[in-house]
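Peer 1: Starting from these lines, generate the structure:
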Amino acid sequence: IDAIMLNTQLKNAQLSGNYDIALTALPEFLPAEANNIKAHGDFTLTQLVDSKPVGKVSTTFSFDKAVAYGTTINTYTGKLVASMSEKLDASVVLKSEFKGAQYEEYKLTGINNTLSARANLGVGELFAHLNANTQINTLTSPNVDLNTINVTSTGLQSRALEASHHVFVNGVELVANHHVSKVAHPFEVIIPQQSVLSLNSLVSQFEPLAQLTQGEFNGRISGDVNLQKANFNLTIDDTSALYNDYLANQFRAQLSGQYDSGQLNVEPTTFNLNELRAGAVVNNINGKIKVVNNSAQAFDISGNVFDGVFELDKYTLLKSQQTANVTFKDIDASKLITLDDKSGITLTGRLKGWLPLHFSDSGVEVTNGNLLNQGEGKLIISNNTAFDSVMQQQQELQPVLSLLKNLDIQKLNSTVALKSDGWLNLGVNLQGFNEPQQQQVNFNYNHEENVFTLLRALRLSDEITQKVEQQYSQKGN
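Peer 2: Sure, this is the predicted structure:
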């Protein structure tokens, strides 16, 4: 104890005074440690004789550092004001300010809290009405960092505590209700309908290149803290997003599931994505999502691409080693060829095939893929620089190559192999008939191209993507 000073005066049944206390540390028997503790205040009390004191006590106290129950608090200042009326209406208000607090790997900075309690201490059961307001500048953790946290709370304490909290975290709004008793701790969290744009500050911490551009979400979670169980539902509506130069338009899903002792499960539910622009434009994507014991999987996915249909059997999120099988049919060959609009090649007809996608730590590969024709087609080659150059340089091939310039396709069979670096190899067998020269054709060749480079070039020139990027950069979101 550095100092204790007390001034007090008793006059006409009124006790008043003030005090100052300075401690180097708390007594060892207390379950906390603190240093450089200072407190000062004043008090006024009356009606002491009949055991119904009326008055007011005001205290301001501070310490440099404290440790209790594994939590470290730095630079704390608090002010406590307590009062009692003649009708035994009691009121306590505590205003606290922390420079920072830390529990294990969780760190808080810039904490301000005001807590007030009102109760009548007369005969009967005690009911205390509680109100609190908390502001936190930052919360950092191993998984996510949060900024500008505001919590407004109300509660009623009697035999149990009933409380409600209105929370804003990084612009996201939540309402939490809970009931604390000796036997249970049920809770409910309501996520009101709100814009997904408020989630961008969180999304950027996990995927810096990702940006939500429109949409809304809402949900509800209910359960029991003591039992570590909860049920939830979440609705995502009309949501669009950019990832680097990929664009996804109008995603919709309704998720329902359970959390039980560390295990998350989501019932199989349908999702819809109106459009995905990834160089090639994919439309009307439908599929299902489920989570089984923390493992999330999308399955039974289908959609339209190149005026045809594709299907993907299953893909497990966050699983590095897996194979997903894609099948497609009724692909418009003319749309596939126009990926390279300067090729000088025109191809008509319909295609089908399958692609086994092998995912690993090194990327995505395709082995033993296949591409086949559906019915007859047509191949026309004109003004293709590479083709014309070969014909000029290798005169002996001109009779054969000239047959490809106008070819009715009877059969097309191509093996497909894709390396993780984007290099695609097509082993093509083409059979057809050249009508002008009345010549049957059986042609084999290998084609190599880096499709990642091609698709990226197409994405960069995607007019819709550019418009979306310009629109939201102008809004500053």
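Peer 1: Please count neighbours and contacts with C-alpha atoms only from this point.
Peer 2: Will do.
Peer 1: And the strands in the stretch 51-200 of the chain, which stretches?
Peer 2: 54-68, 71-84, 89-103, 106-120, 128-140, 145-157, 161-169, 172-180, 186-195 (DSSP state E, counting those that start in this stretch).
Peer 1: With respect to Val400, which of these lies nearest?
Peer 2: strand 186-195 (61.4 Å; CA to CA).
Peer 1: Pull out the buried residues from that closest one.
Peer 2: Pro186, Phe187, Glu188, Val189, Ile190, Ile191, Ser195 (16 or more other CA atoms under 10 Å).
Peer 1: Also compute the angle for that strand relative to strand 161-169, please.
Peer 2: Here the directions of strand 186-195 and strand 161-169 differ by 30 degrees (axes from the mean of the first three to the mean of the last three CA atoms, to 10 degrees).
Peer 1: Show me what strand 186-195 packs onto, helices and strands only.
Peer 2: Strand 186-195 sits against strand 172-180, strand 210-224, with contacts defined as 3 or more CA pairs under 8 Å, 6 or more residues apart in numbering; DSSP states H and E.
Peer 1: what would those strands look like in CSV with distance to Lys52?
Peer 2: Output for the helices and strands packed on strand 186-195, formatted as CSV (distance: least, CA to CA, whole Å):
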stretch, distance to Lys52
strand 172-180, 31
strand 210-224, 41
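Peer 1: count of neighbours near Ser181?
Peer 2: A count of nearby residues for Ser181, using other CA atoms under 10 Å, gives 13.
Peer 1: Contacts for the one helix or strand Val282 maps to, please.
Peer 2: According to DSSP states H and E, Val282 maps onto strand 280-292. Residues from elsewhere that reach strand 280-292 (CA atoms under 8 Å, 6 or more residues apart in numbering): 264-276, 296-306, 339, 455, 458.
Peer 1: What lies in contact with the next helix or strand after that strand?
Peer 2: Counting by DSSP H and E, the next helix or strand C-terminal to strand 280-292 is strand 295-305. Identification of contacts with strand 295-305 by CA under 8 Å, 6+ apart yields 280-291, 309-318, 331.
Peer 1: Now the element after strand 295-305, going C-ward?
Peer 2: Taking DSSP H and E, what comes next after strand 295-305 is strand 308-316.
Peer 1: packing partners for that next one?
Peer 2: Counting contacts by 3+ CA pairs under 8 Å, 6+ apart, strand 308-316 packs against strand 295-305, strand 322-332.
Peer 1: and the nearest residue to Val416 once chain neighbours are set aside, how many neighbours does it have?
Peer 2: With CA to CA, 6 or more residues apart in numbering as the criterion, Val416 has its nearest non-adjacent residue at 4.4 Å, and that residue is Gly369. By other CA under 10 Å, the residues close to Gly369 number 19.
Peer 1: structure for this one too, so we can compare:
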Amino acid sequence: DSLPAFLDFQADGALVEGIGAKGELDIDELFTSPTAKLNTNISVKNALISGAQIADFSSAINAEYNAQQHLVVKANSKVKSLTYDDINAAKISNELTLSTDLSVGELFADIDAKTTAAKLSTAELTLNKLSVVSKALQSRALQATHHVFADGFEALVSHHMSEVAHPFELVIPEQAVSKLNPIIAQFEPLATVTDGVVSGIIKGDVNLQQAQGRVQISKFSALYNDYLANDFAVNLNGTFNSGQLNIAATKFTLNELRAGAVVKNIQGQLQVTANQPCAANLTGQVMGGAFVVNKYCPLSDNQTATVKFENIDASKLVTLDAESGISLSGRLAGTLPVVISKQGIEVKQGQLVNQGDGKLLITNNAGFDAVKAQQQELSTTLSLLENLDIKKLRSSVNLKPDGWLHLGVNLEGYNEAQQQAVNFNYNHEENVFTLLRALRLSDEITQKVEKEYAKKGSNDG
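Peer 2: Here you go, the predicted structure:
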């Protein structure tokens, strides 16, 4: 007699143009055990129904009702385009089969459907090659399962829709994260996933806007511009309620991060509180030593992350041309307060100090020799630095948002050959953003060479 109340279908104000219909209806044994067959084709050029704009709709419908009061309806439909609010879909096709037994008191209907769309777009996201295979049972409520594919990514959705509740379950079977690249590129064009697998399960209620679940990511590797992350893993357990996402603190690991300097064996605690993600107690290895970061929140515009280093190899920290004739050895420790704001990244009043003795050697450096030749009065003093045993090194570190780094260096040491103590103060400035870009380029070349040698080795094997 009527559609179920919770579907709330209204056609008031509908505008339909270019309607076409043709078909045939056969009815036998009308007054005893009637059977019927209906074949029809319906087409609509344009339609505006409840705010939805539909262009070039066509449907072929076949229905059969037998003497046992079984009704089977099959419909194959196509739509050139559909627009509703900010949702646009193109080249939609749908195959629907509905079967029901009208002889019983309560109406049950089995529904099988397959829907495809070449493109589905919103203001934030575009999905291509969308396919949804559905199986449903309609009784007092609708129970349905949908096998969804979008850009090759797969998910399984089950839900139970009634007047009072709409529980659902989303299952993400284990699959390659790289399938998400077409979606990721819409939000971060410079990001590319190269490896990794993802799986998960999420349960909740659509009406209540609540959900809870877990997502597992392992062996994840990605490129962002010329940054490279290798082998990231995490198991996330979270809840969503009243528009707020919360994820309990959980350990993550990252085997390698290449961003000029190569950082290895990174681990820490990842947590999301009211949609705010943060990483805490980050530890790892860099430049032959170790570091720890107290806390970093990627979406926060104003924060200070304290980075502490220890046992850093001075020869790797001071990046010099191998042919420059200048070498520095020893170990360093330090603290860098990294201030992150809308203006960029700053280091304010950072400090570096030596751990144990070090060594400074200067041999055949053209620039250094030129300064000695031009400023004879400094020649003797500068020569003390050519072979210096470092007893104490202190450096202030300040970095501006534009990349300019200022180091105030104080060296205390001893030149054994000249039996002379040295107290040397030096101020140094350079743009480290330019330096890091050069380092990343060098790192990229190194990777390509390593990859080519790996291929050559496997081919020879």
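Peer 1: In structure 1, point out the residues matching stretch 38-53 of structure 2.
Peer 2: Mapping stretch 38-53 of structure 2 onto structure 1 (TM-score structural alignment) gives residues 57-72.
Peer 1: in the matching stretch, what counts as buried?
Peer 2: Neighbour-count burial for stretch 57-72 of structure 1 [16+ other CA under 10 Å]: Val57, Ser58, Thr59, Thr60, Phe61, Ser62, Phe63, Asp64, Lys65, Ala66, Val67, Thr72.
Peer 1: Can you tell me how far the nearest residue to the second one once chain neighbours are set aside is from Gly262 of structure 1?
Peer 2: Counting by CA to CA, 6+ apart, the nearest residue to Ser58 of structure 1 once its immediate chain neighbours are dropped is Val81, at 4.4 Å. The span separating Val81 of structure 1 from Gly262 of structure 1 equals 42 Å under the rule CA to CA, to the nearest Å.
Peer 1: same deal with Leu355 of structure 1?
Peer 2: For Leu355 of structure 1 relative to Gly262 of structure 1 (CA to CA), the value is 36 Å.
Peer 1: do Leu407 of structure 1 as well
Peer 2: For Leu407 of structure 1 relative to Gly262 of structure 1 (CA to CA), the value is 62 Å.
Peer 1: So for these two, which sits in the more crowded spot?
Peer 2: Legend: neighbour count by other CA under 10 Å for Leu407 of structure 1 and Gly262, higher for Leu407 (25 against 9).
Peer 1: Tell me which residue of structure 2 lines up with that one.
Peer 2: With TM-score structural alignment as the criterion, Leu407 of structure 1 matches Leu388.
Peer 1: mind checking which helix or strand that match is in?
Peer 2: Using DSSP H and E, Leu388 of structure 2 falls in strand 387-399.
Peer 1: hmm, who's touching that strand?
Peer 2: Applying CA under 8 Å, 6+ apart, the contact partners of strand 387-399 of structure 2 are 336, 345-354, 356-362, 405-417.
Peer 1: repeat that with 7 Å
Peer 2: Under the criterion CA atoms under 7 Å, 6 or more residues apart in numbering, residues 346-354, 357-362, 405-415 lie in contact with strand 387-399 of structure 2.
Peer 1: what's the mean distance for it versus structure 1?
Peer 2: When structure 1 is overlaid, strand 387-399 of structure 2 sits 0.8 Å from its aligned residues on average, using mean CA distance after the TM-score superposition for structure 1.
Peer 1: what's the following helix or strand after that strand?
Peer 2: Following strand 387-399 of structure 2 in sequence, per DSSP H and E, is strand 404-415.
Peer 1: After that following strand, which helix or strand is next?
Peer 2: Per DSSP H and E, strand 404-415 of structure 2 leads on to strand 420-431 as the next helix or strand towards the C-terminus.
Peer 1: That following strand maps to which residues in structure 1?
Peer 2: The aligned range for strand 420-431 of structure 2 in structure 1 is 439-450, by TM-score structural alignment.
Peer 1: Name the residues of the matching stretch that are buried.
Peer 2: Neighbour-count burial for stretch 439-450 of structure 1 flags Val441 (criterion: 16+ other CA under 10 Å).
Peer 1: before we move on, back to that, the residue nearest to Ser58 of structure 1 pairs with which position in structure 2?
Peer 2: By TM-score structural alignment, Val81 of structure 1 lines up with Asn62.
Peer 1: Ok, Ala176 of structure 1 next?
Peer 2: Match for Ala176 of structure 1 (TM-score structural alignment): Val157.
Peer 1: ok, that match touching Phe149?
Peer 2: No: using CA atoms under 7 Å, Val157 of structure 2 makes no contact with Phe149, being 11.0 Å away.
Peer 1: So for these two, which residues contact both of them?
Peer 2: In contact with both Val157 of structure 2 and Phe149: no residue, using CA under 7 Å, 6+ apart.
Peer 1: Counting neighbours, what do you get for the closest residue to Ala176 of structure 2 other than its chain neighbours?
Peer 2: In space, and not counting its chain neighbours, Ala176 of structure 2 is closest to Val197: 4.5 Å by CA to CA, 6+ apart. Taking other CA under 10 Å as the criterion, the count of residues near Val197 of structure 2 is 18.
Peer 1: For Val197 of structure 2, which residues are in contact?
Peer 2: Val197 of structure 2 touches Glu174, Gln175, Ala176, Val177, Ile217, Ser218, Lys219, Phe220, counting by CA under 7 Å, 6+ apart.
Peer 1: how about these in JSON lines, adding distance to Asn459 of structure 2?
Peer 2: Converted to JSON lines, the contacts of Val197 of structure 2 look like this (distance: CA to CA, whole Å):
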{"residue": "Glu174", "distance to Asn459 of structure 2": "31"}
{"residue": "Gln175", "distance to Asn459 of structure 2": "29"}
{"residue": "Ala176", "distance to Asn459 of structure 2": "27"}
{"residue": "Val177", "distance to Asn459 of structure 2": "29"}
{"residue": "Ile217", "distance to Asn459 of structure 2": "32"}
{"residue": "Ser218", "distance to Asn459 of structure 2": "29"}
{"residue": "Lys219", "distance to Asn459 of structure 2": "25"}
{"residue": "Phe220", "distance to Asn459 of structure 2": "27"}
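Peer 1: Could you check which helix or strand contains the residue most central in space within structure 1?
Peer 2: For structure 1, the residue nearest the mean C-alpha position is Val203 (5.0 Å; CA atoms, centre = their mean). Per DSSP H and E, Val203 of structure 1 falls inside helix 200-206.
Peer 1: Now do the buried residues in that helix.
Peer 2: Buried residues in helix 200-206 of structure 1, counted by 16+ other CA under 10 Å: Asn200, Ser201, Leu202, Val203.
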